[in-house]
Structure formats: C-alpha cells, structure tokens
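[1] Make a model of this:
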Amino acid sequence: MNVENAIEPDSQTAALEFLKKLAPDESFVMVNLLKFKENAEYKEGSKYKEEKAISGAEAYQKYLDEVIGFVQKSGKDVQVLSDSKVFGLLLGKVEELWDRVVLVRYGSVKVFQELTQSKPFLDAQEHRLAGLAGQLNIGTKASS
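    Next comes the predicted model:
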C-alpha cells in the first residue's frame, strides 16, 4: 500500500466521484490524518504573513476554530467527534506519523457540499493551507 499525503483532491472530478459513493442524504464520518508544517507558511500578500510567526499546528487550529464557529452559527449538521494528537503506531509501518487525527461527522453529502462551498469555509482555507504539510481524508460510513 502506497500512502501519499496531499493538501487538495487530485481534481474536482475526484472529489465528485468520492461523494457519488453515498446517497445525497446519507451521513458519513471523515477521518482526517493531519501532518503539519513546523512553521506556518502564509502566501505573499496575506494579511497574516507579517504577523508573529506561528506553527503549522497553530495555523490549522485557526482554520478549525473559524470553521467550527461558522458551523455552530449556521446550525449545520456537522460534528467534530474526536480531535486527537498522534503519539505512536502499534501495527504497520509508515515513514512518518501524522500529527493529529480529527474525526468529523457530516449529516449528509448535501451538508458537506454546502459547508465546503460556503464563503466562511473558503476564507478559512488560508490557515489550513499555511499550516498543513499534507493530509489523508478517509470517508467512512456505518457498517450494516
């Protein structure tokens, strides 16, 4: 098994194919395996570029805080089930462990699409991109 972290889906088509595996009203849990940059890297021209240097983890936390704040205000059916630091690997081998695992439950594909296309979510991406070295997003649903 080859494992490659990424920041964005390979293409818009790949993202749509991923979502087609579920019914539009079906809930799912996204497993986010996160690897952070040592230091956040904001793009030239960013209003955050000139601020005090922060870690990649701190930049990602800003992203998460903004998205969670928006979700709470909007009443969308999205819930962070777990946000945990990775401390070790019991089975298997990878070159480098992820730093954090975040489990997020989405009430439906529609809710996921609405969230990821919303202005507050898109605005928060600046922190996410500045902080992440890479990630894996694994979609899961309850077994029947």
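[2] contacts, neighbours, all on C-alpha from now
    Noted.
[3] Show me how far the one helix or strand residue 18 maps to is from its chain's centre.
    Take DSSP states H and E as the rule and residue 18 turns out to sit in helix 12-19. Between the centre of helix 12-19 and the centre of its chain there are 16 Å (Cα atoms, centre = their mean, to the nearest Å).
[4] which residue sits closest to residue 82 in space, ignoring its chain neighbours?
    residue 103 (5.1 Å; Cα to Cα, 6 or more residues apart in numbering).
[5] you'd agree the one you found is in a strand?
    Yes - the assignment for residue 103 is a strand, going by DSSP: H, G, I helix; E, B strand; the rest coil.
[6] Helix or strand next in line after the host helix or strand of residue 58, which one?
    For residue 58, the host element (DSSP H and E) is helix 56-74. Next in sequence after helix 56-74, counting helices and strands by DSSP H and E, comes strand 78-85.
[7] Next, the second sequence, to be compared with the first:
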Amino acid sequence: MTSPEQITRYLEPTQDAGRAFVMRQLEGQVVMLNLLRFREVADYTATPELAPPSPMSGAAAFQRYIEHTLPYLLQSGGSIEFLGQGGALLIGPPDERWDMAMLIRQRSVESFLAFATHEAYLSGLGHRTAAIEDSRLLPLSDMTPRPS
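    Next comes the predicted model:
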C-alpha cells in the first residue's frame, strides 16, 4: 500500500506537459476533460487574500473558482459542456475516485492558452488550488464522425 507521502498529486501542468500540448498542434476545437478530487476542507494557505472568513469544503471553493472563471471562459470563446458529480470508478482501481468530471470546450488551442494566461482569470486561480486534492486534465480533439 502507498503511504500518503508517496502519493503524487497533480494540480497544474508541468512545463514539459505544456510544451507537449502545444507541440500536438491540435486544430480546431479542443475539449478539456477535467477529473477532480476535492479536499475535505479547502486550503487557502497559498492565497490567504482569497480565503473565506470561515473554513469551507473543497467543493465549495471549487464553486467559487467556477463563478470567478466563467466570464473569462465565455469571453475567450469557451464553454462548460458538462459538469457532473463523480464517485467510484466502474472500470479502474477500486480505491480511486473522482468527485467531479468537467468538459470544457474551447474554440482552439490558441483561445485556450489566451484564456489560461489572462491576468484577471489568474487572480482567482487560488480558489482552484485551495479546492483540489488531485486532478487530471486531458486535452481532446474531436473525432466524431459526421454525416456526409
């Protein structure tokens, strides 16, 4: 069994992962599959200026992140396509769970990068950091067959 000290958490992309994402040269719309596991209690240690007056759950802190982020996402041409409550996996490790799954559609990689580096958006990123215990972000390109 893995001890808590040995568990690797993924909260933000590495430089190598960001570079690989750009190098994929995805064309057209991109959908970001987010898998999110929340902290029981949000941790605002890194951004005390965003902290609420009393402790809140990670899920509540993530809701604050969504409320802060949505105007910038929409302004950049993006949208939330799906937001759903998760739980235990049907196929996968029995001890793994994701509290929420989210699909974000962006009109292009360039639009996504402009959104992700927008100064006003970044000012509220601390809500996400406070909320998340672990996450995965998988960029997807559309391969849906279209009628001819």
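[8] Relative to structure 2, which residues correspond to the helix holding residue 18 of structure 1?
    Helix 12-19 of structure 1 corresponds to residues 15-22 in structure 2, going by TM-score structural alignment.
[9] Have a look at how far, on average, that stretch is from structure 1.
    By mean Cα distance after the TM-score superposition for structure 1, the fitted stretch 15-22 of structure 2 averages 1.7 Å away from its aligned residues in structure 1.
[10] in that stretch, what's buried?
    For stretch 15-22 of structure 2, burial by neighbour count (16 or more other Cα atoms under 10 Å) applies to no residue.
[11] Chain neighbours aside, what residue packs nearest to residue 95 of structure 2?
    With sequence-adjacent residues excluded and distances taken as Cα to Cα, 6+ apart, residue 95 of structure 2 is closest to residue 88, at 7.6 Å.
[12] That neighbour against residue 100, yeah?
    No - applying Cα atoms under 8 Å, one finds residue 88 of structure 2 not in contact with residue 100, separated by 10.7 Å.
[13] More neighbours: which of the two?
    residue 100 (17 against 13; other Cα atoms under 10 Å).
[14] so that one, which of the three states?
    Assignment for residue 100 of structure 2 (three-state DSSP): strand.
[15] Enumerate every residue touching residue 34 of structure 1.
    Residue 34 of structure 1 makes contact with 98, 99, 100, 101, 102, 132, 134, 135, 136, according to Cα atoms under 8 Å, 6 or more residues apart in numbering.
[16] The second one and residue 133 of structure 1: what is the separation?
    Per Cα to Cα, to the nearest Å, residue 99 of structure 1 is found 10 Å from residue 133 of structure 1.
[17] what's the helix or strand for the spatially most central residue of structure 1?
    Geometric centre of structure 1, nearest residue: residue 32, 5.7 Å, by Cα atoms, centre = their mean. Here residue 32 of structure 1 sits within strand 28-36, counting by DSSP H and E.
[18] What range does that strand cover in structure 2?
    Strand 28-36 of structure 1 maps onto residues 30-38 of structure 2, going by TM-score structural alignment.
[19] do the same with stretch 61-68 of structure 1
    With TM-score structural alignment applied, stretch 61-68 of structure 1 matches the range 63-70 in structure 2.
[20] Superposed on structure 1, what's the mean shift for that stretch?
    Looks like 0.8 Å for stretch 63-70 of structure 2 (mean Cα distance after the TM-score superposition for structure 1).
[21] Start and end of stretch 47-59 of structure 1, how far apart?
    Terminal residues of stretch 47-59 of structure 1 are spaced 13 Å apart (Cα to Cα).
[22] buried stuff in it?
    48, 55, 56, 57, 58, 59.
[23] Excluding covalently adjacent residues, which one is nearest to the first one?
    Taking Cα to Cα, 6+ apart, and ignoring the residues beside it in sequence, residue 48 of structure 1 has residue 42 as its nearest neighbour in space, at 6.6 Å.
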